[in-house]
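Trainee: pasting the structure only:
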């Protein structure tokens, strides 16, 4: 297993995937098996929309279980609070930025792709913003190409929380 196959995840992101896997296996999977059995009991499967829908849902659930298990087996779980990067922005870091044009302050945490949620201030390490920030220090100014054009941010603080 090379490092290339590792998927970086924060401790929180790994916990969310484990919760989803548990829910899929203990609630969703048994429910869909029940729905298939019920639809089967209705007789002719060739024109049974409930059966088709349940089988399709079963396929989706099984596929997602495999996907989540694969991600967890390839996960490189990173605990930002135990990171010591001497103030450098790294995966898992929380960064306070100031928009150079508007002066607006924003805070983002750099996380894995599955955890990214811009509304919660979590950006994927693969995003243009994260790529611009990684390796930089508080006080640095970074330029990011966004859909709305070039933006400039000053890094106010880098925290590992």
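Mentor: Cool, the structure landed. All values reported here derive from a predicted model rather than from experimental measurement.

Trainee: every contact and neighbour count from this point should use C-alpha atoms.
Mentor: Fine.

Trainee: what are the ranges of the helices in the protein?
Mentor: 11-23, 29-41, 49-73, 128-133 (DSSP state H).

Trainee: ok, and here's another one to check against it:
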């Protein structure tokens, strides 16, 4: 049928599904055990949400299911590509994936605690940074007492490593 005979009201909006946290093509999707558990819990929650979709209008139900199924597809892709890293197998005296780090910033007395985690688990408010972040990259392989320099447009920020732990 020609588009000339389709009412504009019949045009349906394609649902927009927010992308997951960025992970470059070909980059390994490292996750902590907690991060993998969170992904699995998220999948269970979406499956439950999908089974509970109860909308009286067929079109609304179809759109709601499209959104949930789209989120599930993105999540399943992320779960299938996940490579869990056991923090107990990491070298204890240098910063690697999963490390909890205490840093002193720019020679001040101010310290910051961070953990290097997977991209889906990263949450700066909780002190968790993605292994793909510029800060995590400059901290990689550093040891207690080392300094890491993060180059910013406004100048360099120097971090001194005070403590490294693995959960």
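Mentor: In hand now; what should we look at? Model, not experiment: these values are computed from the prediction.

Trainee: need the TM-score between these chains.
Mentor: For this chain pair, the superposition-based TM-score is 0.81 by TM-score structural alignment, normalised by the length of the first structure; 142 aligned residues with a C-alpha RMSD of 1.7 Å.

Trainee: deepest-packed of the helices of the first structure, please.
Mentor: helix 128-133 (a mean of 20; mean count of other C-alpha atoms under 10 Å).

Trainee: where does it end up in the second structure?
Mentor: Aligned by TM-score structural alignment, helix 128-133 of the first structure falls on residues 134-139 of the second structure.

Trainee: spatially central residue for the second structure, please.
Mentor: residue 120 (1.9 Å; C-alpha atoms, centre = their mean).

Trainee: which residue packs closest to the aligned residue in the first structure for it, ignoring adjacent ones?
Mentor: Aligned by TM-score structural alignment, residue 120 of the second structure pairs with residue 114 of the first structure. Distance criterion C-alpha to C-alpha, 6 or more residues apart in numbering; nearest residue to residue 114 of the first structure, sequence neighbours excluded, is residue 13 at 7.4 Å.

Trainee: that neighbour matches what in the second structure?
Mentor: That one, residue 13 of the first structure, aligns with residue 35 by TM-score structural alignment.

Trainee: again with residue 156 of the first structure
Mentor: Counting by TM-score structural alignment, the partner of residue 156 of the first structure is residue 162.

Trainee: and that match, how many neighbours?
Mentor: 17 (other C-alpha atoms under 10 Å).

Trainee: ok, residue 109 of the first structure to residue 80 of the first structure distance?
Mentor: 10 Å (C-alpha to C-alpha, to the nearest Å).

Trainee: any residues in contact with both of the two?
Mentor: Overlap of the contact sets of residue 109 of the first structure and residue 80 (by C-alpha atoms under 8 Å, 6 or more residues apart in numbering) consists of 92, 93.
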